[in-house]
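Colleague: coordinates only, no sequence provided:
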């Protein structure tokens, strides 16, 4: 049986554990970008990661008037290029995200991104890779 790869958005939607992320990407109108050629590396917060945010945070962010803020948060989870877990194993890196902020990636004991633990790595997509994280990353204001 062959598995058909899909783009980042369709892969996240099909997984079923990224309902909040997919809704946020739609609200921020970033779907077309993340369906683009890429490649992209996406640190995708699970629904459980979004649930750890203070009550009302997600509901507030998906309001039309907060689109720019939501887009800034979401693009902080995206890097240009395809970076696999093996590429960071044993290393500490500070890659720049699509929104221009820096991430602190630590591959010396498992992989963490700004302290968020990568719980599932290397989910291949046609236009990049998804790494599941257990915490939503917030860019510094």
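Modeller: Thanks, I have it. Just so it is clear, the model here is predicted, and its values are computed rather than measured.

Colleague: can we go C-alpha only for contacts and neighbour counts from here?
Modeller: Noted.

Colleague: was I right to think residue 122 contacts residue 88?
Modeller: No - Residue 122 lies out of contact with residue 88 (CA atoms under 8 Å); the separation is 11.8 Å.

Colleague: and the strand ranked longest in the chain, which residues are buried?
Modeller: When the chain is parsed with DSSP state E, its longest strand is strand 116-125. Across strand 116-125, burial judged by 16 or more other CA atoms under 10 Å covers 116, 117, 118, 121, 122, 123, 124, 125.

Colleague: would you list the residues you listed in JSON lines and tack on distance to residue 92?
Modeller: Output for the buried residues of strand 116-125, formatted as JSON lines (distance: CA to CA, whole Å):
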{"residue": "116", "distance to residue 92": "14"}
{"residue": "117", "distance to residue 92": "14"}
{"residue": "118", "distance to residue 92": "14"}
{"residue": "121", "distance to residue 92": "17"}
{"residue": "122", "distance to residue 92": "18"}
{"residue": "123", "distance to residue 92": "21"}
{"residue": "124", "distance to residue 92": "23"}
{"residue": "125", "distance to residue 92": "25"}
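
Colleague: tell me which of these is nearest to residue 68?
Modeller: Nearest to residue 68 among these: residue 116, at 23.3 Å, using CA to CA.

Colleague: hold the first one in mind and look at this next one:
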């Protein structure tokens, strides 16, 4: 259990403005405008995708984490006769491919990928970026989904879904080295990353474990699952749970008894 990090005290996120990419305001304005239209009509995404011919080719790849091996069950007679009788395939993240392609290749992120598509945020992470994506694994997505009546992907919860998933997309290319360097420049204090709809996502080094920890403005934390993965248009992380922007819009259909 991570200790609460007091990173939102006086002088909230000192120095984080210097690390923001130029043009964030324009991009943020465009994203908020798009979010206001349920179907994002009038937004031309045709020029937002990466041009494969302009992407530097690389053969470097890394294994992405996952819990799918837990579903492996050898058949009683040794003959593969069902899907669970096979080991899960390796899930590779390729450095010369964009975020949307690599997360699609991860079984561990199947629920997150579906949610990203329902929220129509996939054009952002398929574009030139750079973006840093804090992807939510299946188990955490399933827990989150139960907190909204009808499920978070239900049409009536579209606003909450877009807001929550937008909080997992930060502007800039922030691998572990870049994050730790920025925190060190900030005298060991947390830095704030600007996310898709303007919410600040805090990043701090846990004084107990030395790990990088995410935190929102309510002091709630979320740990990362392993290392980062270089992408052609940014950086990919797997988180261990969900972290909501605060205040989170409350759905009128939200289940009673859940917070």
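Modeller: Sure thing, it's come through. Note that the coordinates shown come from a computational prediction; the quantities given were computed from them, not determined experimentally.

Colleague: post the TM-score for the overlay when you can.
Modeller: Superposed pair, TM-score by TM-score structural alignment, normalised by the length of the first structure: 0.88. Supporting alignment: 141 aligned residues with a CA RMSD of 2.1 Å.

Colleague: residues in the second structure matched by the longest strand of the first structure, start to end?
Modeller: Residue correspondence for strand 116-125 of the first structure in the second structure, counting by TM-score structural alignment: residues 222-231.

Colleague: and residue 21 of the first structure, what pairs with it in the second structure?
Modeller: By TM-score structural alignment, residue 21 of the first structure lines up with residue 112.

Colleague: wait, isn't its match in contact with residue 140?
Modeller: No - shown here, residue 112 of the second structure and residue 140 do not form a contact pair, counting by CA under 8 Å, at 9.4 Å.

Colleague: higher neighbour count, those two?
Modeller: More crowded of residue 112 of the second structure and residue 140, by other CA atoms under 10 Å: residue 112, with 21 against 16.

Colleague: for that one, which non-adjacent residue is spatially closest?
Modeller: In space, residue 112 of the second structure comes closest to residue 136 once its chain neighbours are excluded; the distance is 6.0 Å by CA to CA, 6 or more residues apart in numbering.

Colleague: what's the spacing between the one you found and residue 167 of the second structure?
Modeller: 11 Å (CA to CA, to the nearest Å).

Colleague: quick one: contacts for the match of residue 21 of the first structure?
Modeller: Contacts for residue 112 of the second structure (CA atoms under 8 Å, 6 or more residues apart in numbering) come out as 135, 136, 137, 138, 141.

Colleague: how about residues contacting stretch 164-181 of the second structure?
Modeller: So stretch 164-181 of the second structure is contacted by 20-21, 24, 115-116, 119, 121, 129-135, 193-197, 199, 201, 203, 205, 212, 227-230, 234-235, 244-245, 248 (CA under 8 Å, 6+ apart).

Colleague: try it again with 7 Å
Modeller: For stretch 164-181 of the second structure, contacts defined as CA atoms under 7 Å, 6 or more residues apart in numbering pick out 21, 116, 130-135, 193-197, 199, 228, 234-235, 244-245.

Colleague: any idea how far residue 104 of the first structure is from residue 88 of the first structure?
Modeller: From residue 104 of the first structure to residue 88 of the first structure the distance is 11 Å (CA to CA).

Colleague: and if you look at residue 25 of the first structure?
Modeller: 26 Å.
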